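In: I need the structure of the sequence given here:
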Amino acid sequence: MLSVSFMPSGEATALPPALLPSDPTLEHYRALFTRLRLARAFANSALLAAAVTAVSLLLNALAGYAFAKLRFRGRDRLFRALLAALVVPGQVGMLPLFLMLKEMGLVNSYLGVLVPGLASIFGIFLVRQYALSIPDTVLDAARVDGAGELRIWWSVVLPLCRPILVTLAIFTFMGAWNDFLWPLIVLSDEDLQTLPVALANLLGEHAQDVELMMAGSVLTVLPVVVLFALFQRHYLEGITAGSVR
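Out: Predicted coordinates:
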């Protein structure tokens, strides 16, 4: 994919096929950002993915801590009900969710894309399971020192949950960055389209331009690869935490 994106037009479909570009060029990347105006779609995806990740981490961390360490009426029943909802495919709720957002005037807006991803049952479950491993004595010591629940969550729980939060952040960012169906349904304005939707539109117009499409695919994959490379240590800690605790 990376090699093809640097090939001159037509070289990828030539016979015999070449593994490396004979004359590397950036013309396809320039075309994406100038002639095809993909820079706006790239910025839209980056903005939405970052916003969804930030807000989702906040809400999932709060809810996960509450389900793990706070005692309130109906806690376990509510958590089991949330887990039961995991078996329902997300596509089932898209129509009623779209109708609700339409009534609220959020269709064809960034908020319309953001709202469904602001919290996830999987994220709550992930944080809750990790927070269960935090000793109650640590939290009780903070309470004895006069710390409130929010202070305990911020100063004690979040630092201890950093590996799983980084893991959840990567999962959330990847899901929001690669999301195609929901932005396609909600956004009709071309200036608001995300990168996957914009690339799908290009596919219909430039299906024969393999090199151009591969350049677009590289742009789609690159942020996720960079994110994983930066936080892979914490990601691996979060993934393996359940097996060593």
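
In: can we go C-alpha only for contacts and neighbour counts from here?
Out: Will do.

In: which residues in the chain form helices?
Out: Taking DSSP state H, the helices of the chain run over residues 2-5, 27-33, 38-69, 75-85, 94-104, 110-114, 121-131, 136-144, 149-152, 158-160, 162-178, 181-186, 195-205, 210-244.

In: can you say which of those is nearest to Pro16?
Out: Among these, the nearest to Pro16 by CA to CA is helix 2-5 (14.0 Å).

In: who does that closest one touch, helix- and strand-wise?
Out: Applying 3 or more CA pairs under 8 Å, 6 or more residues apart in numbering; DSSP states H and E, one finds that helix 2-5 contacts helix 210-244.

In: nearest residue to the middle of this structure?
Out: Phe173 (2.3 Å; CA atoms, centre = their mean).

In: do me a favour and get the end-to-end distance for stretch 31-40?
Out: End-to-end span of stretch 31-40 (CA to CA, to the nearest Å): 13 Å.

In: and if you look at stretch 24-40?
Out: Taking CA to CA, the first and last residues of stretch 24-40 lie 26 Å apart.

In: how about this one, so we can line them up?
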Amino acid sequence: MMFPLYWMVVSALTPGGQSPSASFSLWPDQPTLANVTEVFQTQPVWRWIGNSLFISAITTAISVAVSLGAGYALAKFRFTGRTVLYAASLLTIMAPIQVTIVPSFLVVARIGLVDSPWAVILPTAFDVVGIFIARQFMLGIPDALLEASRVDGAGEIRTFFSVVMPSCGPLVGVLVILAFMARWNDFLWPMVVLQGNENLTIPVGLSTLTNNPAFASPWGAVMAVATVTVLPILLVFLVFQKQFVQGIASTGIT
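Out: Got it, this is the predicted structure:
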């Protein structure tokens, strides 16, 4: 599992990278940062990273908020059509993005969001998997605790923020990691709706390097950018790893 990551770093430090036709080496004879320097000087990599961070952060915040609210409503409220609504939401997981990509693009184009970060953010803010995980977690919160809060005079909003949310730390950790990873690594939808080179996300920008005439051998540039793109994912996981493990365990037990 770790070897491909190791090979990626080695290729990034190898002059010209390690192309598929070149001889393979476990460590370069003369390690250098020339690949990193060249690609960052000739391509708008910092802009790509900034675009990805903006899209991932905004989408993660919206997705987590929607998942928490919807999961709480589906787990603790009784209303007509709840089961049908929940089942219909789960059915959307079965539809691959290739089925919905054309109508989604037409909607985005009609409202004038093509080549805008919001064209990526808005269609992906509703995360059914996040809602499912939130609902499963909140089923484990005792109803008696919520009833006690309401008897004490707390409204639904105060009950949610003062009683439910303090126990949802592990759940938030799970939702943040899953949502951020999904948006940071998303490739197909950003490739469709983002057209200008300056507006690309890092996965889409990375794909343009393989056929870029600016590089005699693109593999060093590709591996250099790929190595940098792994760092935000590692940082997010290290920050939320404790909550992630607790949340997955709690959801599974429920």
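
In: just to revisit the earlier point, now tabulate the helices of structure 1 in TSV and tack on distance to Ala14 of structure 1.
Out: Converted to TSV, the helices of structure 1 look like this (distance: least, CA to CA, whole Å):
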stretch	distance to Ala14 of structure 1
helix 2-5	12
helix 27-33	17
helix 38-69	27
helix 75-85	50
helix 94-104	43
helix 110-114	41
helix 121-131	46
helix 136-144	65
helix 149-152	62
helix 158-160	54
helix 162-178	31
helix 181-186	34
helix 195-205	20
helix 210-244	11
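
In: pull the contacting residues for the alignment partner in structure 1 of Phe237 of structure 2.
Out: Matched to structure 1 by TM-score structural alignment, Phe237 of structure 2 sits across from Phe228. Counting by CA atoms under 8 Å, 6 or more residues apart in numbering, Phe228 of structure 1 makes contact with 170, 235.

In: rerun at 10 Å
Out: 166-167, 170-171, 174, 222, 234-235 (CA atoms under 10 Å, 6 or more residues apart in numbering).

In: buried subset of the residues you listed?
Out: Buried subset of those (neighbour count, 16 or more other CA atoms under 10 Å): 166-167, 170-171, 174, 234-235.

In: now for these, which pair is the farthest apart?
Out: Maximum pairwise distance in the buried ones among the contacts of Phe228 of structure 1, criterion CA to CA, is 16.0 Å, between Met174 and His234.

In: circling back to that earlier point, isn't the residue nearest to the centre of structure 1 up against Val52?
Out: Yes: using CA atoms under 10 Å, Phe173 of structure 1 is in contact with Val52, at 7.5 Å.

In: so what's in contact with those two at the same time?
Out: Common neighbours of Phe173 of structure 1 and Val52 (CA under 10 Å, 6+ apart) are Ala46.

In: Gln43 of structure 2 versus the aligned partner of Leu2 of structure 1 in structure 2, what's the distance?
Out: Matched by TM-score structural alignment, Leu2 of structure 1 corresponds to Val9 in structure 2. For Val9 of structure 2, the distance to Gln43 of structure 2 (CA to CA) stands at 20 Å.
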